[in-house]
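>>> Got a predicted structure plus its sequence, pasted below:
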Amino acid sequence: MKIVVAPDSFKGSATAREVAEAIARGWRSRRDDELVLLPLADGGEGTLAAFESSVAGSIRHRVTVTGPDGAPVDASWLMLPDGTAVVELATTSGITLLSEGGLLPLDATGRGFGEAIADALAAGASRLLLAVGSSCSTDGGAGALQALGARLDDAHGNPIRPGARGLADLASVDLTAMLAVPTRGAIVVSDVANPLLGPDGAAAVFGPQKGATGDDVEAMDAGLAHYAGLLPASAEAAGAGAAGGTSFGLLAWGATLEPGAGVVADAVGLEAALDDADLIITGEGRYDAQSAQGKLPSHVAGLAHARGVPVALVAGSIDARTDEFVAAVALAELEGSVEAAIAHGEAALERAGAALAAGFDGAA
């Protein structure tokens, strides 16, 4: 049998590569099949690693950028063989770069993300894939735009303060000196469809995850609304609220937005890997109702079903119907709890792979 193992990362527990390899080890403990490992991502944390492990000839470029609290951060971006640069916000301006007690909901900046994009452009990137998950800022992409050459000034002609706090001070916008979007375009990839503003927007939905209080959320949403009125992009665009509105700012630059799962799957050749496959195993850390609305496992299942390939799911926990899968294994059930599943990590994933192999006869 040909078995494709194509999971997302299990956030905070294992990379997509580690997940795929652990599931494969478990499968091999029960069956001797051809296993094709294809780690995936949906635009969030781990996208860079998924591309690096799945696209031969990728080259990682190191860069030091301004971190979310203003301190230098050692980060990197990836150049693919076709001249596409993959830049991941999580490595430059991500929430994991700040300790839980040090979150800065009003002051964290995404400037470092823009600096990494500029570095990729200087290296000759002809296309950009911009993964925007795991942000710790709600600055609407203002910091990134400034790093790319935008002037965002207050009433005195000075650059606005970093972070969401500075948006209320914005008096003038000049994008004319910005670096040009590369010839083959810039694509923002994300699994988030939220607009920029309102009850479903960047501040209301994601602000509390970044340490924002109720008053902070109100102030951030008002600042984003003021900011949106001065930039040439739609605040209502699906996904404009991703990464604290970073997607909105990049839209104003000239980027486009696309669902991350599809972009990554296309780039790493998932459809070709499905040729003659007898089963594909996918997964993510938590499979819930939101997952079923188009996140990576759902996207993988759609591609597989169109080719008549059955799909199995492995997840840390499962809290949604799994009708589209021929089998579904929750690590929390195998190990007795979510905490135990996280603690046992790759061993739990191996058990899941073995369980799937034991129950698969190729006739599903």
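Nice, I can see it.

>>> all contacts plus neighbour counts: C-alpha atoms, from now on.
Fine.

>>> what's the closest non-adjacent residue to the residue positioned nearest the centre of the chain?
Geometric centre of the chain, nearest residue: Gly44, 1.3 Å, by CA atoms, centre = their mean. Nearest residue to Gly44 in three dimensions, chain neighbours excluded: Gly133, at 3.8 Å (CA to CA, 6 or more residues apart in numbering).

>>> In this protein, what residue spans correspond to strands?
2-5, 34-37, 59-66, 72-79, 84-88, 127-131, 151-153, 172-174, 186-190, 256-259, 279-288, 311-319, 327-330 (DSSP state E).

>>> what inclination does the fifth one have with respect to strand 59-66?
Orientation note: strand 84-88 sits at an angle of 40 degrees relative to strand 59-66 (axes from the mean of the first three to the mean of the last three CA atoms, to 10 degrees).

>>> Strand 84-88 to strand 72-79, inter-axis angle?
Going by the same axes, to 10 degrees, strand 84-88 makes 150 degrees with strand 72-79.

>>> Of all the strands of the chain, which one is nearest Asp107?
Closest approach to Asp107 among the strands of the chain (CA to CA): strand 59-66, 13.2 Å.

>>> list the helices and strands the closest one packs on?
On a contact count with 3 or more CA pairs under 8 Å, 6 or more residues apart in numbering; DSSP states H and E, strand 59-66 meets strand 72-79, helix 111-122.

>>> buried residues in that strand?
Across strand 59-66, burial judged by 16 or more other CA atoms under 10 Å covers 60, 63, 65-66.

>>> Repeat that for stretch 347-364.
347-357.

>>> how far away is the residue lying closest to Ala204 once chain neighbours are set aside from Leu148?
The shortest distance from Ala204 to any non-neighbouring residue, by CA to CA, 6+ apart, is to Val217 (5.8 Å). When distance is defined by CA to CA, to the nearest Å, Val217 is 27 Å away from Leu148.

>>> Tabulate the buried residues of strand 59-66 (a markdown table), appending distance to Ala186.
Listed next are the buried residues of strand 59-66 as a markdown table, based on distance: CA to CA, whole Å:
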| residue | distance to Ala186 |
| --- | --- |
| Arg60 | 19 |
| Val63 | 20 |
| Val65 | 20 |
| Thr66 | 22 |
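
>>> Use this one as the comparison:
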Amino acid sequence: MKVVMIPSGFKECLDAEEVAYSMMKGARRFDPFIKTEMIPMIDGGEGFAKAIIKIKNGELIYKDVIGPVGEKVKSHYGIFIEGNKRTAVIEMAAVAGLKLVPSFQRNPLKTTTYGVGELIIDALDMDVDKIMIGCGDSGTSDGGAGMAQALGVQFLDDEKQVIPIMGGEDLLKASSIDTTHIDKRLCGIPIDVACNWTNVLCGKQGVARVFGPQKGAKPEEVETLSLALEHYAMLIEQSTKKNVRNSPGSGASGGLGAGLLAFADATLHRRFDLIMNYIQIEEKIATADLVITAEGSLDFQTPNGKIPCEVARIAKKNNIPVIAITGTIGRGAELNYDVGIDAYSSIIQRPVTLKKAMFKAPQWIEESVEGILRHIGVGIIMADRKTLSERELSYDNKINQA
């Protein structure tokens, strides 16, 4: 039996490579000689830049920039060379991710994407020919306004005064946008963004209402943030003639997608489509007897472009069974059956605090994979016995007929 393991990371706990390693250890606990292949997957979130740079033999560049709560953080991006073209790979999670927002400061009305813009400027200083940005695991909901400010965009209040570094709620203070000071080097530099295509900036399914609570917003703050992003979209349309309210991907990373569309003329892509240009998995899935995937939380959002279901869709083309393991099973998890996941289970074995669950995750991932394979092993034994019994019965019938 060959098992191909294609996990994503467990947010704020383990990256995809760490999850894959624990899965492989679990498989070897079942059978030291089992055929396995690990393919740690990235979706634009944590680990995106390092993974792409590793694949492309590029270089990581470290830089201190403004983090999501307005304080300096050590971040990074990468550059690789291909066909005499220099491509920068920026991961928004490495500069404005949720993991960089202390739990007591998790309020998307306050956090900023300013550091994302600083990394873009630094990449331009390195004379890159192209920029690729991964959107995911964000701790912000400023619509990319902070990023835009770092690029030179100015947000003006009623008195035409420039508003300093902004969080989501500060968008309500702006009465106009001045784009005349934006860095001119952005013209002609292609920017490709890997994002969740289903996330939009505004409306009932807008990023404030869908993801605001996950980032620490209370119900009244969600409404404030929703109004602020609606106002922001109106200002963008007035200043750039671009309507980003419901553009696919505009809500990615707290609306960073909208900011990149409006001020950097970026092209947004379904994250899996863009990433598949760098990580080839179809041929490897086709050779598997079983695919095991993984994600920190499996729920109604998973079918909307997240790794487990994208992996499952590919596997189903080849009639390969797919099992998912997860940290938590959330509302609407059963929807994942409809997109190709045949079974799923949580690694959590008993009631436990989040802190302990995160500490025990590597061990529990191992044990979960071992348990899955042992269950499958029992099924194989039962199937073999049934086949043997049917053969014996057929043989007895032939003898009797003779």
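Looks like it arrived, so ask away. What you are looking at is a predicted structure, and each value in this text was computed from that prediction instead of being measured.

>>> now the strands of structure 1 in JSON lines, with distance to Arg161 of structure 1?
Shown next, in JSON lines, are the strands of structure 1 (distance: least, CA to CA, whole Å):
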{"stretch": "strand 2-5", "distance to Arg161 of structure 1": "46"}
{"stretch": "strand 34-37", "distance to Arg161 of structure 1": "45"}
{"stretch": "strand 59-66", "distance to Arg161 of structure 1": "14"}
{"stretch": "strand 72-79", "distance to Arg161 of structure 1": "18"}
{"stretch": "strand 84-88", "distance to Arg161 of structure 1": "24"}
{"stretch": "strand 127-131", "distance to Arg161 of structure 1": "24"}
{"stretch": "strand 151-153", "distance to Arg161 of structure 1": "9"}
{"stretch": "strand 172-174", "distance to Arg161 of structure 1": "13"}
{"stretch": "strand 186-190", "distance to Arg161 of structure 1": "25"}
{"stretch": "strand 256-259", "distance to Arg161 of structure 1": "27"}
{"stretch": "strand 279-288", "distance to Arg161 of structure 1": "36"}
{"stretch": "strand 311-319", "distance to Arg161 of structure 1": "40"}
{"stretch": "strand 327-330", "distance to Arg161 of structure 1": "45"}
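
>>> Please name every helix or strand in contact with the longest helix along structure 2.
Scanning structure 2 for the helix with the most residues, using DSSP state H, yields helix 354-401. On a contact count with 3+ CA pairs under 8 Å, 6+ apart, helix 354-401 of structure 2 meets helix 16-30, strand 322-329.

>>> So which of these is nearest Phe359 of structure 2?
Closest to Phe359 of structure 2 of those, according to CA to CA: strand 322-329, at 12.0 Å.

>>> what's the average distance of that closest one to structure 1?
Strand 322-329 of structure 2 differs from its equivalent in structure 1 by a mean of 2.3 Å after superposition (mean CA distance after the TM-score superposition for structure 1).

>>> For that strand, buried residues please.
Neighbour count says strand 322-329 of structure 2 has 322-329 buried, by 16+ other CA under 10 Å.

>>> which ones are touching the residue of structure 1 most remote from its centre?
Taking CA atoms, centre = their mean, the residue of structure 1 most remote from its mean C-alpha position is His156, at 37.0 Å. Neighbouring residues of His156 of structure 1 by CA atoms under 8 Å, 6 or more residues apart in numbering: there are none.

>>> Return the residue of structure 1 aligned against Met132 of structure 2.
In structure 1, Met132 of structure 2 lines up with Leu129, judged by TM-score structural alignment.

>>> That match contacts Thr84, doesn't it?
Yes: taking contacts as CA atoms under 8 Å, Leu129 of structure 1 lies within contact range of Thr84: 7.0 Å.

>>> of these two, who's got more company?
Leu129 (28 against 23; other CA atoms under 10 Å).

>>> Tell me how far the more buried one lies from Asp174 of structure 1.
Distance of Leu129 of structure 1 to Asp174 of structure 1, computed by CA to CA: 24 Å.

>>> again with Glu21 of structure 1
48 Å.

>>> of those two, who's got more company?
Glu21 (21 against 14).

>>> So of the buried residues of strand 322-329 of structure 2, which two are at opposite extremes in space?
Greatest spatial distance among those (CA to CA): Val322 and Thr328, at 17.9 Å.

>>> Same list (the helices and strands packed on helix 354-401 of structure 2) but as CSV, adding distance to Ala208 of structure 2.
Converted to CSV, these look like this (distance: least, CA to CA, whole Å):
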stretch, distance to Ala208 of structure 2
helix 16-30, 27
strand 322-329, 23
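
>>> so which of those comes closest to Ala258 of structure 2?
The nearest among these, by CA to CA, is helix 16-30 at 27.3 Å.

>>> Now the closest one on structure 1. Mean distance?
Helix 16-30 of structure 2 sits 1.0 Å off on average (mean CA distance after the TM-score superposition for structure 1).

>>> counting contacts, what elements does that helix pack onto?
Going by 3+ CA pairs under 8 Å, 6+ apart, helix 16-30 of structure 2 lies up against strand 2-7, strand 35-38, helix 354-401.

>>> Ok, which of those comes nearest Ile348 of structure 2?
Of all the helices and strands packed on helix 16-30 of structure 2, it is helix 354-401 that lies closest to Ile348 of structure 2, at 6.9 Å by CA to CA.

>>> so that closest one versus strand 2-7, what angle?
Using the same axes, to 10 degrees: helix 354-401 of structure 2 against strand 2-7 is 160 degrees.

>>> Give the burial count for the closest residue to Leu37 of structure 1 other than its chain neighbours, as a bare number.
Closest residue in space to Leu37 of structure 1, ignoring its immediate chain neighbours: Val5 at 4.9 Å, by CA to CA, 6+ apart. For Val5 of structure 1, the number of neighbouring residues by other CA under 10 Å comes to 27.

>>> who touches Val5 of structure 1 in this structure?
20, 23-24, 35-39, 280-282.

>>> if we go to 6 Å?
20, 37-38, 280-281 (CA atoms under 6 Å, 6 or more residues apart in numbering).
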